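Chemist: Here is a sequence with its predicted model. Questions after.
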Amino acid sequence: MRRASRTFASVLCAAMAFAAASGSTSAQTTGTHKPFEWPASFVVLGDGYPHSGDTCRRLGESTATANYLDHMAMLVGCPGSSDSAAARAILEHHRYARAVGHADGVTLISISTEGAPIDSQKSVKPEKPSPISATGTLPCERGNGQTRTMCKFGVEHHGDRSTTVVVYWPDGATRAIFFGVSGRVIGTAASASDQPMPGNTLTRKNAGINLISIGNERYEIEDSVLSGG
């Protein structure tokens, strides 16, 4: 009888030790998913954007946001880069959202409250796209190790002398590049029917060729394409 009691006590102690170890492991695992701690440089409004509990937050006026506030837009902050899932969910699905900056580990997104993108009055894109007036191919390239190739394109010349070049990638994706009357890039979008957005775009010219970088995308568009020559 005494022997059986000792065996039972040993089993009970082993079970309690296992439970304690499991609880410790669980606590450590839970501790790895800490919520983002917003820096003191931000005035955080609400408990999530666009829904309660979401990672992003509306931001008020502070030293970190003073240069990005606009009376015609709300400012939203998302932890991480503009490529984070939370930021992309807003930028890709909200028609009037655009990334305007990055501060203290937070991507700043401006969302127009007037039913149109900020600075849209400066764009010269017509309300209805003009028919494609010219087609051809041009050098195009994507980053992430993808090689340079040739993409088909179509050109829309508008009555106000602005131009839209639509590039067709081999995988079916498109990129619309909007040029003002001066021949300078004024914005880009996924398609010609979308509103042009400034985005992460760099342009330089070399021997009559516009070398355009949009994020990790590269395009070479000749002046003759824009002029219709």
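Modeler: Good, I have the coordinates. Numbers count the residues shown, from 1 in each chain.

Chemist: rest of the way, CA atoms for contacts and neighbours
Modeler: Noted.

Chemist: Ile90: what's it in contact with?
Modeler: Ile90 is in contact with Ala97, counting by Cα atoms under 8 Å, 6 or more residues apart in numbering.

Chemist: Go through the host helix or strand of it and flag the buried ones.
Modeler: For Ile90, the element it lies in under DSSP states H and E is helix 85-93. Residues of helix 85-93 classed as buried: Ala86, Ala87, Ile90, Leu91 (neighbour count, 16 or more other Cα atoms under 10 Å).

Chemist: okay, pairing it with this:
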Amino acid sequence: MRIPTRTPHTLVAFGVAIALAGCGPSSEVAPASTPAATPDNAPAESVEPETTSAFAWPASLVVVGDGFPNTGDACRRIGESAATVNWLDDSASLAGCPSADAAAALGGTIVGEVEGVTLVSVPNSPATAGDGEGQGDALVEGTPYHATAQVRCEGYKGAAPGFCDAGVVRGLETGPYVEVSLSDGRKRTIFFNADGSFLTFSTAEADGTAALPIESRRDGDMTIAILGTERYEVPDAFVLGG
């Protein structure tokens, strides 16, 4: 029997095959792979921060100013309307906030919610002696006012020009306000900014004042505040004190 002769080339090929077999992957070591994206490791989507500028304030609320307690804040002062009449209080400001968190940050009492607006009653800051402009005024005995006077007024229910009793509350972070007593016992509240400039009137849908145009102008050291046909002349010294 003739035994085939192995050539050098055959031996080399056989050795390479054995070497390659020894370098194969071990059954105990899994090959490295790139994990597929899953909900856990997928990149987070960019989320735009919420802004209150786009918040739609409902028509059922009388929204006053551009922020509460400071201009630019998320909350707003809320005036009298059929939706809020049960929550108004002379000793507190009613504010509306686009979220419960913003309302809680005001430190008042959350009293309700109207069409997505959280309402919070914020106690008016009491006047403290020597604590800044308008502060330290003693209250007029038997009233909530720091001063009382008569201001020129006209136009309420067709009234001729004359004088109306008025009282002012100062020392509030949101600015002072003047309450004017009308001929039938009602009061017309005029809000001012902290610097004494006119802000707005308190109006209500129930008596039709919410639909009336509001404007103001200056005459020397006096603000002339106008609500529909009503006109009130309020001196700066009365609003801010001495």
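Modeler: Nice, thanks for sending it over. These numbers come from a predicted model, not from an experiment.

Chemist: What would you report as the TM-score here?
Modeler: The pair, once superposed, lands on a TM-score of 0.44 when counted by TM-score structural alignment, normalised by the length of the first structure; 121 aligned residues with a Cα RMSD of 3.6 Å.

Chemist: picking up where we left off before, just name the closest of the buried residues of helix 85-93 of the first structure to Val167 of the first structure, please.
Modeler: Val167 of the first structure lies nearest to Leu91 out of the buried residues of helix 85-93 of the first structure, by Cα to Cα, at 21.2 Å.

Chemist: Next up, the contacts around the closest one.
Modeler: With contact set as Cα under 8 Å, 6+ apart, Leu91 of the first structure has these partners: Ala97, Arg98, Ala99, Ile109.

Chemist: got the residue ranges for the strands in the first structure?
Modeler: Ranges of strands within the first structure are 44-49, 56-59, 73-79, 97-103, 106-112, 134-142, 149-157, 163-168, 174-179, 185-189, 201-206, 209-214, 217-222, based on DSSP state E.

Chemist: Out of these, which gets nearest to Thr29 of the first structure?
Modeler: strand 73-79 (21.5 Å).

Chemist: what angle do the closest one and strand 97-103 make?
Modeler: If you take axes from the mean of the first three to the mean of the last three Cα atoms, to 10 degrees, strand 73-79 of the first structure sits at 60 degrees to strand 97-103.

Chemist: Could you list every helix and strand in contact with strand 73-79 of the first structure?
Modeler: strand 56-59, helix 85-93, strand 106-112 (3 or more Cα pairs under 8 Å, 6 or more residues apart in numbering; DSSP states H and E).

Chemist: still on that earlier bit, closest to Phe18 of the first structure among the buried residues of helix 85-93 of the first structure?
Modeler: Set against Phe18 of the first structure, the nearest of the buried residues of helix 85-93 of the first structure by Cα to Cα is Ala86 (38.4 Å).

Chemist: pretty sure that closest one contacts Gly77?
Modeler: No. Using Cα atoms under 8 Å, Ala86 of the first structure makes no contact with Gly77, being 9.8 Å away.

Chemist: who touches both of these two?
Modeler: Listed contacts common to Ala86 of the first structure and Gly77 are Cys56; contacts here mean Cα under 8 Å, 6+ apart.

Chemist: Give me the neighbour count for the nearest residue to Phe179 of the first structure once chain neighbours are set aside.
Modeler: In this structure, Phe179 of the first structure finds its nearest non-sequential neighbour in Val185, 4.4 Å apart by Cα to Cα, 6 or more residues apart in numbering. The number of residues packed near Val185 of the first structure is 20, by other Cα atoms under 10 Å.

Chemist: for Ile226 of the second structure, same thing?
Modeler: Using other Cα under 10 Å, Ile226 of the second structure has 22 other residues around it.

Chemist: Now do the same contact list for it.
Modeler: If a contact means Cα under 8 Å, 6+ apart, then Ile226 of the second structure has Ile214, Glu215, Ser216, Tyr232 as its contacts.

Chemist: what do you get if the cut-off is 6 Å, keeping everything else the same?
Modeler: Ile214, Glu215, Ser216 (Cα atoms under 6 Å, 6 or more residues apart in numbering).

Chemist: Now do the SS call for it.
Modeler: strand (DSSP: H, G, I helix; E, B strand; the rest coil).

Chemist: Next, find the distance separating it from Val122 of the second structure.
Modeler: Per Cα to Cα, to the nearest Å, Ile226 of the second structure is found 27 Å from Val122 of the second structure.
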